[in-house]
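**Q** sequence-free structure coming up:
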């Protein structure tokens, strides 16, 4: 959290000028007066030090910095990428899908595997998904269990 101007609660602050020059320890009142005189904001950059570190910044610059920090903290929600397979997948194709899934998971995306089922292929589809889970154990964990429904079996894997 960044404190600006009157939000700063300390009586003294370690002040840094506009161009990074050290102005020493000054009272909060004096620092605020200096900021107003120069038409700047007094921004607390570190509340954990004693006295807190404060910097003189241009109006609006501090607000932009706060908005940027909040946006970075929120981040993007993980995207879910769908990968379709069949029960009769060959080894080379399986390895290719496995590498793609590892790339997606290490990039922070979730992967949903969908296995198409025809006839009585349900147990085989379940085995294939369990094999995928075992092979992806170091970079992903299952969010949902294996769901068999109608003509497909699905499982969602989240990044670790």
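**A** Yep, it's here. Worth saying up front: this structure is predicted, and the values here are computed from it rather than measured. Residues are numbered from 1 along each chain as shown.
**Q** rest of the way, CA atoms for contacts and neighbours
**A** OK.
**Q** Just the strands from the protein, written as ranges.
**A** Under the criterion DSSP state E, the chain carries strands at the ranges 3-4, 12-16, 22-27, 40-46, 53-58, 80-86, 110-116, 140-142, 147-149, 152-159.
**Q** try this one side by side with the last:
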């Protein structure tokens, strides 16, 4: 339509029973469009809802271990972590130290790396094992399977 005065553009919108919507306010001159704003908002909400429907939300599942865990218990926890990773969730591995166990953080690090090795076909290490207070935390993310 070209460059119009504001009142002329508003008058055209009123004649067509539509709304005058500002598209690019920072442009010189500002860009406006005559449209049904209610219909536009409805269609935009519909597109957003459809996009959310297709989107996979990634949860963080937690596996808690102790430094002196037995082999069978470790394997059970590791299989759970594997299952979480296959389902597409992140896994937070927490090694809980009690009492004097905290004097040997290297045992927790070895346990974290052992779990990462167990799950290496399904996961990458997002965050290396790190001691935070009395807990050692490591985060595993699932590999991208296309």
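**A** That came through fine. If you're wondering where the values come from, they're calculated on a predicted model, not measured in any experiment.
**Q** Turn the strands of structure 1 into TSV, including distance to residue 66 of structure 1 and mean neighbour count.
**A** Shown next, in TSV, are those (distance: least, CA to CA, whole Å; neighbours: other CA atoms under 10 Å):
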stretch	distance to residue 66 of structure 1	mean neighbour count
strand 3-4	10	18
strand 12-16	18	22
strand 22-27	23	14
strand 40-46	11	22
strand 53-58	13	22
strand 80-86	29	16
strand 110-116	29	23
strand 140-142	33	20
strand 147-149	43	13
strand 152-159	29	22
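**Q** Of all those, which one is nearest residue 93 of structure 1?
**A** Using CA to CA as the measure, strand 80-86 is the one of the strands of structure 1 that comes nearest residue 93 of structure 1, at 9.3 Å.
**Q** hang on, the earlier thing: want to throw the strands of structure 1 into JSON lines with distance to residue 33 of structure 1?
**A** Below are the strands of structure 1 laid out as JSON lines (distance: least, CA to CA, whole Å):
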{"stretch": "strand 3-4", "distance to residue 33 of structure 1": "14"}
{"stretch": "strand 12-16", "distance to residue 33 of structure 1": "13"}
{"stretch": "strand 22-27", "distance to residue 33 of structure 1": "10"}
{"stretch": "strand 40-46", "distance to residue 33 of structure 1": "10"}
{"stretch": "strand 53-58", "distance to residue 33 of structure 1": "11"}
{"stretch": "strand 80-86", "distance to residue 33 of structure 1": "52"}
{"stretch": "strand 110-116", "distance to residue 33 of structure 1": "52"}
{"stretch": "strand 140-142", "distance to residue 33 of structure 1": "54"}
{"stretch": "strand 147-149", "distance to residue 33 of structure 1": "65"}
{"stretch": "strand 152-159", "distance to residue 33 of structure 1": "50"}
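**Q** Which among those is found nearest to residue 70 of structure 1?
**A** Among those, strand 3-4 comes nearest to residue 70 of structure 1, with 13.7 Å by CA to CA.
**Q** What span of structure 2 is the closest one aligned with?
**A** Strand 3-4 of structure 1 corresponds to no residues in structure 2, going by TM-score structural alignment.
**Q** can you list contacts of that strand?
**A** 41, 42, 43, 44, 45, 62 (CA atoms under 8 Å, 6 or more residues apart in numbering).
**Q** go on, stretch 94-108 of structure 1?
**A** Outside stretch 94-108 of structure 1, the residues that touch it by CA under 8 Å, 6+ apart are 78-79, 81, 83, 110-111, 132, 135-136, 139-140, 158-160.
**Q** now do 6 Å
**A** Residues from elsewhere that reach stretch 94-108 of structure 1 (CA atoms under 6 Å, 6 or more residues apart in numbering): residue 159.
**Q** quick one on the thing from earlier: which pair of the contacts of strand 3-4 of structure 1 spans the longest distance?
**A** 41 and 45 (12.0 Å).
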